[in-house]
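Asker: Give me the fold of what follows.
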Amino acid sequence: MYIPAHFAAGPDAVLHLLARPAAANLVTMTEHGLQATLLPFVYVPSVGEHGALHAHVARNNPQFSSLPNGEALAILQGPDAYISPSWYPSKAEHGRVVPTWNYSTAHVYGRLVIHDDAGWLARHVRSLTDLHEEGRGKPWSVDDAPERFIAGQLRAIVGVELLITRIEAKEKLSQNRSAADAAGVVTGLRAAGQEASAAAVERVRG
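Answerer: Presented below is the predicted three-dimensional model:
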């Protein structure tokens, strides 16, 4: 990934991308070429040297019928948004501004392990559900569904564990703009209903 120094994501930003409820595109090289699947995941920092991403896929998904050839790559995406030059006060000063796109992203590389154990899958599904149901007024639990039904659902999936070996992460959030321009971006994003992107700009500006 091309990462200019002023857009490099620090450890806290990387942890935010990994730990928040989200999904990632998992890309692997297969006998049919590159394939990708979007998967909700749980970050497990206690596994291995750099942690792991736990997910699951349909048992019939051909991407995971065999272990990948070489590294696997999970692409995580944070808030992203179009940035209009009209939001910059500097536009009125000199006009030397152009549109751009703000975003946060991490490329997570590692070794892929497939889990076909019912116990591993049951623990993973509970962790994934709890992560996404946390904070809801009436959170759904795996125990809310009939046991035999859940057992049948688990038989239809396999577990996917990406043992992380390295992470490349970037936050392009108006760090290269003046404080006035960045404030204009925040105002413009909020007016456009892009609260998450506005908050991200405020976070990196301190």
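Asker: use CA for all of it now, contacts and neighbours both
Answerer: OK.
Asker: how about the helices in the protein?
Answerer: For the chain, the helices defined by DSSP state H cover 11-19, 90-93, 118-133, 147-155, 179-191, 195-205.
Asker: contact partners of the fourth one?
Answerer: If I follow you right, that is helix 147-155. With contacts defined as C-alpha atoms under 8 Å, 6 or more residues apart in numbering, helix 147-155 is touched by 118, 121, 122, 142.
Asker: now do the fifth one
Answerer: With contacts defined as C-alpha under 8 Å, 6+ apart, helix 179-191 is touched by 81, 83-84, 87-90, 174-175, 195, 197-199, 201-202.
Asker: and if you look at the last one?
Answerer: The set of residues external to helix 195-205 that reach it, using C-alpha under 8 Å, 6+ apart, is 79-81, 102-103, 173-175, 182, 185-187, 189-190.
Asker: Contacts only, for the spatially closest residue to residue 96 that is not a sequence neighbour.
Answerer: In space, and not counting its chain neighbours, residue 96 is closest to residue 90: 7.8 Å by C-alpha to C-alpha, 6 or more residues apart in numbering. Neighbour list for residue 90: 96, 97, 181 [criterion: C-alpha under 8 Å, 6+ apart].
Asker: Please give the structure of this sequence too, so both can be compared:
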Amino acid sequence: MRQNPSFVMTDVGEIRRLIECNPWVTLVSHTESGLVASHYAVLLDDAREDLTIVGHVGKPDDMIHGLGRGELLVVVQGPHGYISPGWYGDGPAVPTWNFVSAHLSGVPELLDTAENLRVLERLVDRFEQPMPHPRGMWAPPNDADFVERLERGTTGFRLTPTRVVGKRKLSQNRPGETVDHIVEMLRAEGPHANPALADEMARARAARSGS
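Answerer: From the prediction side, this is the model:
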């Protein structure tokens, strides 16, 4: 990511929030055959308070990535979107793209069957709980044989990152009134309406101003 120190995000709580709100990530490995990328949902490890994540890949992605044998890069992408130069006022300006993102790197630990089943169950529950009638992984018509076959088709992992790069580029290098105007434009109807990015910018602006 762009190495601009004014956009660096180092707060563990904020990066945990980013992961929790944006669990669909990109996994990248450098293998003998070249770069490999896959996309999966991950969760924060509920036994830890750091940036350790747990997840799984479907076989044969574990072999394709060489999972557990080398470094894995996990790219977490939060709200992002186009910012028009017209939103900066009458002065000279160029278009840009605002975003929140984090890169977590490390060698993952492979999970045993029991741990993998627990992570798979947590993952299902994470997205089923808001449903009107949540259907858990073990709920009928699924039975134990079905769930165990499902687990055997996956490889679970735990990643405690040894390197973390977080960036939050939300026009924080602009005057407060300019940020407020951009937030307003992102919330208005138009080709670049982006309420999620507007909310993220407003939240960051409030934190900076102490309100």
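Asker: Mind checking the TM-score on these two?
Answerer: Once superposed, the chains reach a TM-score of 0.87 (TM-score structural alignment, normalised by the length of the first structure), with 199 aligned residues with a C-alpha RMSD of 2.0 Å.
Asker: could you dump the contacts of helix 195-205 of the first structure to TSV with distance to residue 147 of the first structure and neighbour count?
Answerer: Shown next, in TSV, are those (distance: C-alpha to C-alpha, whole Å; neighbours: other C-alpha atoms under 10 Å):
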residue	distance to residue 147 of the first structure	neighbour count
79	37	18
80	40	19
81	42	16
102	45	20
103	41	18
173	46	27
174	50	25
175	51	16
182	52	22
185	50	28
186	48	23
187	49	15
189	46	22
190	45	15
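Asker: farthest-separated two in these?
Answerer: Spatially, the most separated pair among the contacts of helix 195-205 of the first structure is 175 and 190, at 17.8 Å (C-alpha to C-alpha).
Asker: To residue 42 of the first structure, which of the helices of the first structure lies closest?
Answerer: Using C-alpha to C-alpha, the helices of the first structure put helix 118-133 closest to residue 42 of the first structure, at 5.9 Å.
Asker: Over in the second structure, find the residue span the closest one aligns onto.
Answerer: Aligning helix 118-133 of the first structure against the second structure (TM-score structural alignment) gives residues 113-128.
Asker: Now check the second structure for the residue matching residue 184 of the first structure.
Answerer: Checking TM-score structural alignment: residue 184 of the first structure goes with residue 181.
Asker: And for its match, the neighbour number?
Answerer: 14 (other C-alpha atoms under 10 Å).
Asker: From residue 205 of the second structure, how far off is it?
Answerer: 12 Å (C-alpha to C-alpha, to the nearest Å).
Asker: Then residue 21 of the second structure?
Answerer: Where residue 205 of the second structure is concerned, residue 21 of the second structure sits at a distance of 19 Å (C-alpha to C-alpha).
Asker: With residue 37 of the second structure instead?
Answerer: Residue 37 of the second structure is 34 Å from residue 205 of the second structure, by C-alpha to C-alpha.
Asker: about what we covered before: residue 21 and residue 205 of the second structure - which one has more neighbours?
Answerer: Legend: neighbour count by other C-alpha under 10 Å for residue 21 of the second structure and residue 205, higher for residue 205 (19 against 14).
Asker: How about the contacts made by the most centrally placed residue in the first structure?
Answerer: In the first structure, the C-alpha nearest the mean C-alpha coordinate belongs to residue 76, at 3.0 Å (C-alpha atoms, centre = their mean). Counting by C-alpha under 8 Å, 6+ apart, residue 76 of the first structure makes contact with 17, 18, 23, 24, 25, 105, 106, 107, 108.
Asker: same thing with residue 26 of the first structure?
Answerer: Residue 26 of the first structure touches 36, 37, 38, 39, 72, 73, 74, 75, counting by C-alpha under 8 Å, 6+ apart.
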